[in-house]
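Participant: following is a predicted model, sequence given first.
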Amino acid sequence: MGDPERNLAWAPVGSPADLAGALDRVGYLPDEGIATAAFLALRLGRPLFCEGEPGTGKTSLAVALAAALDVPLIRLQCHEGIDFTQALYDWDFPRQLLHLRALEAASDTLDADTAERSLYSRRFLLARPLLRALEESPCVLLVDEVDRADDEFEAFLLEVLGENAVTVPELGEVRATVPPLVVLTSNRTREVHDALKRRCLYHWLEHPALAREVAILRRRLPGLSAELAGQVAGAVRRLREVELLKPPGVAESIDWAQALGVLGRSELDAESAAMTLGAVLKYREDAQRVVAAGLDRILAG
């Protein structure tokens, strides 16, 4: 997708380490695999397809890349039933109608062809995320939770990403001068088609290692002690080993540590964990399962 040299024009990053440093400076702590995958997406001009459990930082990666590269972030949130008018463009029908009435009021001899051409001008076009990304690039285009869309939308997305251009029948072709950096995310609620994956570089995001999660907690919560950060990160890792409906991600780790701080707790013991369990577990069944398994045992490892 696109010419690598043109991509380098707006993303002059010399190595995965350079990109890791840029991400670190905006508050995202990548591991070597993430930094390398994102670097290759930049250099090769290919979309980056990120899969992983919820809470592993897929969306945050796209946000951090936009900040690190100092370009806009444009987000397309996928959902069941999404179609091209929600993703690409639509016409502002209420404004078109008002415009037509104004033309009729201003002239008794309104030419139909002239009126129609004025209705389908750029001023009445509502650019949705995909069109905005083509027009405003260089940018980071985040196609979030693509696994929630249907097969027809995947095929449409494949065509747009393959060409970096779309045709608006009334206006002509819109082509990106510099292809956007595209990050697609999936929670794997269903398998995405191979044709789309073949267009992309692929990276599976795991939950962070213990030391990295501690570093993330202390970066996001500067007043958090190393001891409490380690206790929270360790407890969350053990919670992920329990059969839960929604294992906690990094966001829940941060919420838990923050809740403990607000309550003035300096350590994670059974009492403080029971009081704040709702910050890390978001389903009643998960909380019941953890309590039944023994909160003391989980905290003690």
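Facilitator: Here it is on my side, so go on.

Participant: every contact and neighbour count from this point should use C-alpha atoms.
Facilitator: Noted.

Participant: all helices in the stretch 201-301 of the chain, in order from the N-terminus.
Facilitator: Read by DSSP state H, counting those that start in this stretch, the stretch 201-301 of the chain holds these helices, from start to end of the chain: 210-220, 226-240, 250-262, 270-275, 284-293, 295-300.

Participant: just the buried residues of the second one, please?
Facilitator: It refers to helix 226-240. With burial defined by 16 or more other Cα atoms under 10 Å, the residues of helix 226-240 counted as buried are 228-239.

Participant: other residues contacting that helix?
Facilitator: Residues outside helix 226-240 that contact it (Cα atoms under 8 Å, 6 or more residues apart in numbering): 210, 213-214, 217-218, 247-248, 253, 256-257, 266-268, 290, 298-299, 301.

Participant: comparison target, given below:
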Amino acid sequence: MPFASIDELQAALAEHAYIADRSLTTAIFLALRMEKPLLLEGEAGVGKTEIAKTLARLLDRHLIRLQCYEGLDVSTTIYEWNYARQILQIRMLESQGGEAIKSIFSPEFLIKRPLLQAIEESLVRPPILLIDEIDRADAEFEAFLLELLSDWQISIPEIGTVRAANPPIVIITSNRTREIHDALKRRCLFAWVDYPALDKELAIVRARIPDADAHLARQVVAFVHELRRLDLYKLPGVAETLDWLTALVRMDQTALVQDVVEDTLGAILKYQEDIAQVRGPQLAELLRRVQGNG
């Protein structure tokens, strides 16, 4: 365990530009100490995936990412055979009079997918395994994952069983578009990652974009917080705050101006209906509030 205390971990995360509150830091600390997967739920763009990336940098570990989607199967998550290469090998061996069947089912013909990579790498040094947006995958994938998280081994019929010497550090994220099965949750520690308070988001912005004008950064964060009070189809996350501020910095802005805000709404709002709702009188009112509080 590289960190002696929760405070030490929190400080280390901050040094790597990830501002985590006490409860989230505690969940990460316990996941590392107990060697249990950490399930992070919350809205898109609040920094769940970034936790895995930051831990990889912080611990100097390889990050292996499995991006989930509907229809995941063994060939996309564990392994598949390189059929084209196998066919070429068969033809070559037949021309030489050799025996093809045994030789083509060996590790050199195996295409390793993220879960097998994580187990194999753990034999040397456990990597960070990020299972991203598991709510997009099918329930069948969850059922398979239960077995893997329990035993940390994979059986390949033609080769044998590959076991993890030490389990990888596992971060599972969900945007909660559907409920995750209780059986999977029981195998994990859990943390909810919410939209940050204004002061915390301002600290995140300053850590990630230190060259931004301080007045502009405060206005941007305040404006995004005002947007989150509206009845929008998709509220902007921290990722959108950072993207928007970066865009404004590249445009050499030092304060929010209505014309520039209107032109750059696509950096923070991703649906035309939301942009249309915010433009015009609503935008002017939001800017008045932000400038009045600034």
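Facilitator: All right, it came through fine. Only a predicted model underlies this, so the values are computations on that prediction, with no experimental measurement involved.

Participant: follow-up on the earlier one: can you lay out the helices of the stretch 201-301 of structure 1 as a markdown table showing distance to Ala105 of structure 1?
Facilitator: Rendered in a markdown table, the data for those read as follows (distance: least, Cα to Cα, whole Å):
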| stretch | distance to Ala105 of structure 1 |
| --- | --- |
| helix 210-220 | 59 |
| helix 226-240 | 67 |
| helix 250-262 | 57 |
| helix 270-275 | 67 |
| helix 284-293 | 62 |
| helix 295-300 | 74 |
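
Participant: do you know which of those helices lies nearest Glu152 of structure 1?
Facilitator: Between Glu152 of structure 1 and these, the tightest spacing by Cα to Cα is seen for helix 250-262, at 32.4 Å.

Participant: His99 of structure 1 is in contact with Arg117, isn't it?
Facilitator: No. Here His99 of structure 1 does not reach Arg117: they are 11.9 Å apart, not a contact under Cα atoms under 8 Å.

Participant: neighbour count: those two, which is higher?
Facilitator: Between His99 of structure 1 and Arg117, counting by other Cα atoms under 10 Å, His99 is the more crowded of the two (16 against 11).

Participant: what helix or strand is the residue mapped onto the more buried one from structure 2 on?
Facilitator: Structural alignment (TM-score structural alignment) places His99 of structure 1 against Gln89 in structure 2. The secondary structure element spanning Gln89 of structure 2 is helix 83-96 (assigned by DSSP states H and E).

Participant: before we move on, what about Glu80 of structure 2?
Facilitator: Assigned by DSSP H and E, Glu80 of structure 2 falls in strand 79-81.

Participant: mind listing the helices for the stretch 51-200 of structure 2?
Facilitator: 74-77, 83-96, 101-104, 114-121, 139-151, 182-186, 198-208.

Participant: ok so, going back, the strand holding Glu80 of structure 2 against structure 1, how far on average?
Facilitator: Overlaying structure 1 shows strand 79-81 of structure 2 at a mean distance of 0.6 Å from the equivalent residues (mean Cα distance after the TM-score superposition for structure 1).

Participant: excluding its backbone neighbours, what's nearest Tyr233 of structure 2?
Facilitator: Distances taken as Cα to Cα, 6 or more residues apart in numbering place Asp274 nearest to Tyr233 of structure 2, at 6.4 Å, with adjacent residues excluded.

Participant: the corresponding residue of structure 2 for Arg284 of structure 1: neighbour count?
Facilitator: When the structures are aligned by TM-score structural alignment, the residue of structure 2 matched to Arg284 of structure 1 is Gln272. A total of 12 residues lie near Gln272 of structure 2 under the criterion other Cα under 10 Å.

Participant: now Gln272 of structure 2: how far from Lys234 of structure 2?
Facilitator: Relative to Lys234 of structure 2, Gln272 of structure 2 is positioned 11 Å away (criterion: Cα to Cα, to the nearest Å).

Participant: go on, Arg206 of structure 2?
Facilitator: Computed as Cα to Cα, the Arg206 of structure 2 to Lys234 of structure 2 distance reads 24 Å.

Participant: what of Gln153 of structure 2?
Facilitator: Gln153 of structure 2 sits at a distance of 39 Å from Lys234 of structure 2 (criterion: Cα to Cα).

Participant: who's more crowded, those two?
Facilitator: The residue with more neighbours, out of Gln153 of structure 2 and Lys234, is Gln153; 19 against 16, by other Cα under 10 Å.
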